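**Student:** Below: sequence and its predicted model.
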Amino acid sequence: MLRLVVLVSGGGSNFSDLLRRTRAGRVPAEVIAVGADRECGGIEIAQAAGIPTFVEPFAPPRDAWSERIADRIAAFEPDVVVLSGFMRLLSPAAVARFEPAMLNTHPAFLPEFPGAHGVRDALAAGATETGASVIIVDSGVDTGPILAQRRVPVLPDDTEADLHERIKLVERELLADVLTGIGDGSIDLADHGLEQRLDRQEEAQ
């Protein structure tokens, strides 16, 4: 069974869904700790469920803060780190400590609409469809290898909140599928990590 550390920054709705799936045995994983950069709803959900938590408030410089939160994560010896609505960028050195076993969900069909406002950007662009993606975190912004993604239509009367809620439903399913694949061996993160390193070498040449 996979040991998961989950990082959150907000209300924790996606984390709450993941927790329900793991505890119901629908995802072969256990959430062993939840961390955040601030006190938030996700931390409260974890505490109510009896899961160890930690909060490492952001303070510059980013590299030093990133190392502190990476140390907190590493103390739990997770198999996979899941960023679930975590809104801070970790330093490349901190990411490298867990790569390729750090995953993130993103509310767009990457490489379309990367960044913190993927849903808003899709609406502003007049897109008729967007999507959801699960990726391996790398040192860029939503640039890591894509493990799973699915299209989501944009409806004519969609608000940002409406569209985001529909995307979240897909994000949750995709994350559960990816974690199940890692757990049963059908997804090998090491292969994706090798692919990522080769891509970097080619870019450097």
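**Tutor:** On my side now, so go ahead.
**Student:** Please count neighbours and contacts with C-alpha atoms only from this point.
**Tutor:** OK.
**Student:** mind checking the longest helix of the protein?
**Tutor:** helix 160-184 (DSSP state H).
**Student:** and the next element down the chain from that helix?
**Tutor:** helix 189-204 (DSSP states H and E).
**Student:** any residues touching that following helix, and which ones?
**Tutor:** 99, 100, 101, 144, 145, 182 (Cα atoms under 8 Å, 6 or more residues apart in numbering).
**Student:** centre of the chain versus that helix, how much separation?
**Tutor:** In terms of Cα atoms, centre = their mean, to the nearest Å, the centre of helix 189-204 is set 20 Å apart from its chain centre.
**Student:** can you map out the helices along this protein?
**Tutor:** In the chain, the segments counted as helices under DSSP H are 13-23, 41-48, 62-74, 92-96, 118-124, 160-184, 189-204.
**Student:** Format these as a markdown table; extra columns: mean neighbour count and distance to residue 137.
**Tutor:** Shown next, in a markdown table, are the helices of the chain (neighbours: other Cα atoms under 10 Å; distance: least, Cα to Cα, whole Å):
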| stretch | mean neighbour count | distance to residue 137 |
| --- | --- | --- |
| helix 13-23 | 18 | 17 |
| helix 41-48 | 19 | 20 |
| helix 62-74 | 17 | 14 |
| helix 92-96 | 17 | 7 |
| helix 118-124 | 19 | 16 |
| helix 160-184 | 18 | 14 |
| helix 189-204 | 12 | 10 |
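**Student:** adding another structure so you can compare the two:
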Amino acid sequence: MSKVKAAVFASGTGSNFETIMKCDDLACEVVLLICDKPGARVIEKASRCNVQTFVLNPKSFDSKEAYEQEILRMLQAAEIEWIFLAGYMRIVGKTLLEAYEGKIVNIHPSLLPAFPGKDAIGQAYRAGAAVTGVTVHFIDEGVDTGPIIAQEQIDVLPDDTEETLKARIQKVEHVLYPAVINQLLSTTD
């Protein structure tokens, strides 16, 4: 039996993409990378993993809807069933939300609802938070407001810098995200 086909959306370095791709027992096959940033390091990682990649600059489209319609066309052509956001720095709009309702998952470097949006690690660090963490959640039309699937707490240590905190958060992300993906796919067969 063939595995469920999934796409990863990413905008940056692709550390979570790389972790997902290295997972030997992943319950899906990642067959597509959607990237909104030409030159992002994740593109090179996808190439090394032989994952088909589409790089679409949103500014090349007349509207967000036109941008997402093009992505939707690619997803449908590849028979994608699930979308996993891994550092995708765009708000997903109505076109994709409706087509993939309940099938778009994001990972966020804070304990939502605390510190939503960009630079969550920096927000937590500058706020002097005693704890932060990682959240995996379904997405909705808001910014990091969708139903939470899993969270893992991380203490902010007295000698942490923003960089050391980020490194510890990423270690948790790299274990939690593949585990949650497998859990979700095992319960939706």
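**Tutor:** Okay, I see it. No experiment lies behind these values; they were computed from the predicted model shown.
**Student:** hang on, the earlier thing: contacts for the longest helix of structure 1 next, please.
**Tutor:** With contact meaning Cα under 8 Å, 6+ apart, helix 160-184 of structure 1 is reached by 1-2, 14, 17-18, 21, 27-29, 105-107, 119-120, 123, 131-134, 147-150, 152, 154, 187-189.
**Student:** Distance check, the aligned residue in structure 1 for residue 131 of structure 2 against residue 121 of structure 1.
**Tutor:** Alignment note (TM-score structural alignment): residue 131 of structure 2 maps to residue 129 of structure 1. According to Cα to Cα, to the nearest Å, residue 129 of structure 1 stands 12 Å off from residue 121 of structure 1.
**Student:** pretty sure the match of residue 131 of structure 2 contacts residue 158?
**Tutor:** No - the criterion here is Cα atoms under 8 Å, and residue 129 of structure 1 misses it with residue 158 at 11.3 Å.
**Student:** What's residue 169 of structure 2 aligned with over in structure 1?
**Tutor:** Counting by TM-score structural alignment, residue 169 of structure 2 lines up with residue 167 in structure 1.
**Student:** Please tell me how far its match sits from residue 98 of structure 1.
**Tutor:** From residue 167 of structure 1 to residue 98 of structure 1 the distance is 27 Å (Cα to Cα).
**Student:** Could you do residue 22 of structure 1 as well?
**Tutor:** Counting by Cα to Cα, the gap from residue 22 of structure 1 to residue 98 of structure 1 is 22 Å.
**Student:** ok, now residue 83 of structure 1?
**Tutor:** Per Cα to Cα, residue 83 of structure 1 is found 12 Å from residue 98 of structure 1.
**Student:** quick one: which of those two has more around it?
**Tutor:** Neighbours were tallied for residue 83 of structure 1 and for residue 98 using other Cα atoms under 10 Å; the higher tally belongs to residue 83 (23 against 19).
**Student:** Find the centremost residue of structure 1, please.
**Tutor:** Centroid-nearest residue in structure 1, with Cα atoms, centre = their mean: residue 104, separated by 2.1 Å.
**Student:** To which residue of structure 2 is it aligned?
**Tutor:** Matched by TM-score structural alignment, residue 104 of structure 1 corresponds to residue 106 in structure 2.
**Student:** State the distance from the closest residue to that match other than its chain neighbours to residue 34 of structure 2.
**Tutor:** In this structure, residue 106 of structure 2 finds its nearest non-sequential neighbour in residue 85, 4.7 Å apart by Cα to Cα, 6 or more residues apart in numbering. With the distance defined as Cα to Cα, residue 85 of structure 2 ends up 9 Å from residue 34 of structure 2.
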